[in-house]
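Student: Next comes the sequence, and after it the predicted model I'd like to discuss.
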Amino acid sequence: MARILIVDDSPTEMYKLTGILEKHGHEVLKAENGADGVALARQEKPDAVLMDIVMPGLNGFQATRQLAKDPETSAIPVIVVTTKDQETDRVWSQRQGARGFIVKPLEETSLISELNAVLAG
């Protein structure tokens, strides 16, 4: 299926997301912070990125903006996966270049549905 990069500093969320994605046949790449996520996306060119927002150093908004503005990675869809569920967070995510937004705790069906939608374009 697809190669998905998870960028999240929570081992619990990383484990949960990895399990769901692998169950659905996806290959998983992992980064524990925004800077490593941007570097790995540039290097590996995944099919999509699942991006947490609240991380030390480069946060998810900043990392998403870097990926969206870089010609090498701008075609890679980013889905924000966060506990921040305000409308302003959703709008700000879109302004940074995110193509999807999911609130934690996430449900498997909503994650796969959102992922399929961004992969289909």
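Tutor: Nice, I can see it.
Student: When you work out contacts or count neighbours from here on, use the C-alpha atoms and nothing else.
Tutor: Fine.
Student: Now do the helices in this structure.
Tutor: Along the chain, the stretches classed as helices by DSSP state H are 11-23, 34-44, 60-69, 87-96, 108-120.
Student: Pasting the second one now:
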Amino acid sequence: MSRILVVDDSPTEVHVLKTLLERHGHEVLTATSGEEGLAQARSGQPDVILMDVVMPGLNGFQATRQLAQDEATAAIPVIVVTTKDQETDRVWALRQGARDYIVKPVSEPDLLARLGDVLGR
């Protein structure tokens, strides 16, 4: 299926998303910080990135902006997956270059549908 990069500093959240995605046949790469996510995106060239917002160091908004501005990663769609549920956060994420925005906890059918949308399936 697809190669998906999960960027989240919560080991529990990474485990939940990785398990769900692998159950549906996806290859999953993981990163626990924005900086690590940028490096993984450049080296692993995933089909899509699931990006948390609240992380130490480079946050998800900053990482998404850098991905969108880098020629090597600009074509990789980013879906922000976060607990931040304010409309201003959603708008800001989209302005940074995210293709979609999902509020945690993530429902399996919703996540799979949105992945299908950004991957053109």
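Tutor: Done, it's in. All of these numbers come straight from a predicted model, not from anything done at the bench.
Student: Could you get me the TM-score between them?
Tutor: Overlay of the two chains. TM-score (TM-score structural alignment, normalised by the length of structure 1): 0.98; 121 aligned residues with a C-alpha RMSD of 0.8 Å.
Student: thinking again about what came up before, tell me which of the helices of structure 1 is the most buried.
Tutor: Most buried of these, by mean neighbour count (mean count of other C-alpha atoms under 10 Å): helix 60-69, with a mean of 22.
Student: Now do that helix: everything it contacts.
Tutor: Residues outside helix 60-69 of structure 1 that contact it (C-alpha atoms under 8 Å, 6 or more residues apart in numbering): 34-35, 37-38, 41, 51-54, 73-76, 78, 80, 92-93, 96-98.
Student: go with 10 Å
Tutor: The list of residues contacting helix 60-69 of structure 1 from outside it, by C-alpha atoms under 10 Å, 6 or more residues apart in numbering, reads 7-8, 33-39, 41-42, 49-55, 58, 73-82, 89, 92-98.
Student: which residues in structure 2 does that helix align to?
Tutor: Under TM-score structural alignment, the match for helix 60-69 of structure 1 in structure 2 covers residues 60-69.
Student: Reformat the helices of structure 1 as JSON lines; add distance to residue 102 of structure 1.
Tutor: Formatted as JSON lines, the helices of structure 1 follow (distance: least, C-alpha to C-alpha, whole Å):
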{"stretch": "helix 11-23", "distance to residue 102 of structure 1": "12"}
{"stretch": "helix 34-44", "distance to residue 102 of structure 1": "18"}
{"stretch": "helix 60-69", "distance to residue 102 of structure 1": "13"}
{"stretch": "helix 87-96", "distance to residue 102 of structure 1": "9"}
{"stretch": "helix 108-120", "distance to residue 102 of structure 1": "7"}
